[in-house]
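Visitor: Pasting the sequence and the predicted model now:
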Amino acid sequence: MNAKLIVSPESTEGWIREGVLAAKESILIAAPYVGRVLWDLLLTRPRSLPTTLITSLRIGDVLGGASDIQAIYELSQNHVRVQSISNLHAKLYIVDQAKVLITSANPTQNGWRNNLEMGLALHSSEIARRALQILQAAKPYRWTSSQLKRYADWAAVQPKVVSKPWIVPVELLYKDFGGWLGLVMRAVAQLPEEFTLTEVYQLALPQAAQEYPNNHHPRDKIRQQLQGLRDLGLLEFVTPGRYRRLKVDLMDFLR
């Protein structure tokens, strides 16, 4: 198995562009931060080509400018499956489940064109398979286009500079996000700082029955949204079935 050193700003974007243009089966990109450069590149691929983006969508990263939530939303509109893992730090590009680039470079302007970044590219279906298994074992949360649109719209009207600590509690967000995520946010906002899954069910299930009477697996949907709140940085999983609300102080990201 031969590996090739790939360096930014010289060759990272070129390797990825070549892979996208040659892809026949699938593309997967996993990176905590995403910029407009990825949207520009993925526009060159056939819309029917299965493409997945796994990223981190923590509120602090989005409002601090590390990730472009509008570009991520537009990718979802362009048939890119968007998922999130709250503690993702790896940067991984996989083409056709065999061509692999493991690198320090995020798909951002800095990661591809400005910073000194290094990675190794290789051809190995076994490493690709194992990497995909690790990502799926983290149970990434699936974002719909409508959720990402609400997130992007909300982020667009938030202040970028503040002069005092700015805390974002979950109770200030549920009206903007709506849908299942907003429904669970609304339930969590009524609970103590630390709470159980049973308590979430008690509040959320009656509301879900009214808003989504044709959904026959509301408990599964509620658990999925709790994962989404964790990936936003608003919730901590304490022990199985027990959670803690987090109030995110964004000053560190916005200074």
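Guide: Arrived safely, thanks for sending.

Visitor: From now on I want contacts and neighbour counts done on CA atoms only, so please keep to that.
Guide: Noted.

Visitor: From residue 7, how far off is the nearest residue to residue 225 once chain neighbours are set aside?
Guide: Spatial nearest neighbour of residue 225, chain neighbours left out: residue 181 (5.3 Å); criterion: CA to CA, 6 or more residues apart in numbering. Using CA to CA, to the nearest Å, residue 181 is found at 39 Å from residue 7.

Visitor: sorry, back to before: you'd agree the residue nearest to residue 225 is up against residue 231?
Guide: No. At 11.8 Å, residue 181 and residue 231 do not qualify as touching, with contact defined as CA atoms under 8 Å.

Visitor: picking up where we left off before, element containing the residue nearest to residue 225?
Guide: helix 179-189 (DSSP states H and E).

Visitor: Run through who's touching that helix.
Guide: By CA atoms under 8 Å, 6 or more residues apart in numbering, the residues outside helix 179-189 that reach it are 147, 170-171, 173-176, 200, 203-204, 207-208, 221-222, 225-226, 228-229, 245.

Visitor: And the next helix or strand after that helix, what does it pack against?
Guide: Downstream of helix 179-189, the first helix or strand assigned by DSSP H and E is strand 194-196. Counting contacts by 3 or more CA pairs under 8 Å, 6 or more residues apart in numbering; DSSP states H and E, strand 194-196 packs against strand 242-245.

Visitor: So for the strand it packs on, what gets flagged as buried?
Guide: 243-245 (16 or more other CA atoms under 10 Å).

Visitor: In addition, the following structure is provided for comparison:
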Amino acid sequence: MQVLLPPLDAHVRDLCFGAVQEVTLVSPWLKAASLRPILTHCRERGLPLRILTVAALRDFVSGASDVEVLADAIACGADLRCVSNLHAKVYIADGTRAIVGSANLTPSGLRENLEVAVLIDDRDEVQRLATAISGWFAVGRRADGAWLGACLSNPIWPHLWGRKDAGATTYRMATGEKRLTQTGS
């Protein structure tokens, strides 16, 4: 075990970029600037990516999370699940190494805030942690293109992004559909 002090972004990036089998990310809040490099890395290497997050409308409205990065994750084939009472922040590579700490997968959490984490490289402990998280995944709501489309059909989306087609654009990114008709737009 190793204590990690801020900034934590390089530690999380190195953990994820060092994976050769699978990456698991657990963070209530997700921002594009922090998640997109990991999405790109996993997609380019064909690595399975599991993401557990909250994905609450209030978090998108407040700017704590970015809905568009969830669309990117879905488009990349990530197994994205949502759990409303999630507070843990855990990043696992290959089921053998993990970072557990206080930092969300956001620029604030990884670079700006005073956060702390520990790197766990004891295989048995990481497996124990991974098993617990798999249980959370099992009860989490699957977030796929249909889920995203339902979320984005909420009339608040155009107001959040300041344009009428914002929700439709993100939905098309996630599902690959060329056209979406929104009701109430």
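Guide: That came through fine. In this text the structure is predicted, and so the values were computed from the model without any measurement.

Visitor: follow-up on the earlier one: how far off centre is the helix holding residue 181 of structure 1?
Guide: Distance of helix 179-189 of structure 1 from the chain centroid (CA atoms, centre = their mean, to the nearest Å) equals 18 Å.

Visitor: which residues in structure 2 form strands?
Guide: 2-4, 23-26, 49-53, 79-82, 89-93, 97-101, 117-120, 141-143 (DSSP state E).

Visitor: The third one maps to which residues in structure 1?
Guide: For strand 49-53 of structure 2, the aligned range in structure 1 is residues 51-55, judged by TM-score structural alignment.

Visitor: Contacts made by that stretch with the rest, please.
Guide: Outside stretch 51-55 of structure 1, the residues that reach it (CA under 8 Å, 6+ apart) are 26-34, 79-85, 88, 140.

Visitor: And stretch 96-114 of structure 1, by the same measure?
Guide: Contacts for stretch 96-114 of structure 1 (CA under 8 Å, 6+ apart): 6, 8-10, 12-13, 19, 23-27, 31-38, 90-94, 117-129.

Visitor: returning to what we had before: how far apart are the match of strand 49-53 of structure 2 and its match in structure 2?
Guide: Taken over the aligned residues, the distance from stretch 51-55 of structure 1 to structure 2 averages 0.4 Å (mean CA distance after the TM-score superposition for structure 1).

Visitor: what's around residue 22 of structure 1, how many residues?
Guide: 12 (other CA atoms under 10 Å).

Visitor: What residues does it make contact with?
Guide: Counting by CA under 8 Å, 6+ apart, residue 22 of structure 1 has no contacts.

Visitor: Repeat that for residue 167 of structure 2.
Guide: Counting by CA under 8 Å, 6+ apart, residue 167 of structure 2 has contacts 149, 152-153, 157-158.

Visitor: Need the counterpart of it in structure 1.
Guide: Counting by TM-score structural alignment, residue 167 of structure 2 has no partner.

Visitor: now residue 99 of structure 2
Guide: Per TM-score structural alignment, residue 99 of structure 2 is aligned with residue 101.

Visitor: For its match, give its distance to residue 94 of structure 1.
Guide: 7 Å.

Visitor: what do you get for residue 116 of structure 1?
Guide: Distance from residue 116 of structure 1 to residue 94 of structure 1, by CA to CA: 21 Å.

Visitor: With residue 167 of structure 1 instead?
Guide: 37 Å.

Visitor: Look at the two and report which has more neighbours.
Guide: residue 94 (30 against 13).

Visitor: Excluding sequence neighbours, find me the nearest residue to that one.
Guide: residue 100 (4.6 Å).

Visitor: Could you give the number of residues near the one you found?
Guide: Neighbourhood size, residue 100 of structure 1 [other CA under 10 Å]: 24.

Visitor: before we move on, what about residue 148 of structure 1?
Guide: 22.

Visitor: show me what contacts it?
Guide: So residue 148 of structure 1 contacts 69, 72-73 (CA under 8 Å, 6+ apart).

Visitor: again with residue 45 of structure 1
Guide: 20-21.

Visitor: In structure 2, what residue corresponds to residue 83 of structure 1?
Guide: Counting by TM-score structural alignment, the partner of residue 83 of structure 1 is residue 81.

Visitor: Helices along the stretch 1-150 of structure 1, start to end?
Guide: 12-22, 36-42, 59-63, 69-77, 109, 125-137, 145-156 (DSSP state H, counting those that start in this stretch).

Visitor: Of the contacts of residue 148 of structure 1, which ones are shared with structure 2?
Guide: Of those, the ones still in contact in structure 2 (both residues aligned by TM-score structural alignment, their matches' CA atoms under 8 Å) are residue 73.

Visitor: Just name the closest of the contacts of residue 148 of structure 1 to residue 253 of structure 1, please.
Guide: residue 69 (15.3 Å; CA to CA).

Visitor: Counterpart of that closest one over in structure 2?
Guide: Using TM-score structural alignment, residue 69 of structure 1 lines up with residue 67 in structure 2.

Visitor: which residues touch that match?
Guide: Here residue 67 of structure 2 is in contact with 55, 60 (CA under 8 Å, 6+ apart).

Visitor: Next one: it from residue 157 of structure 2, what distance?
Guide: 10 Å.
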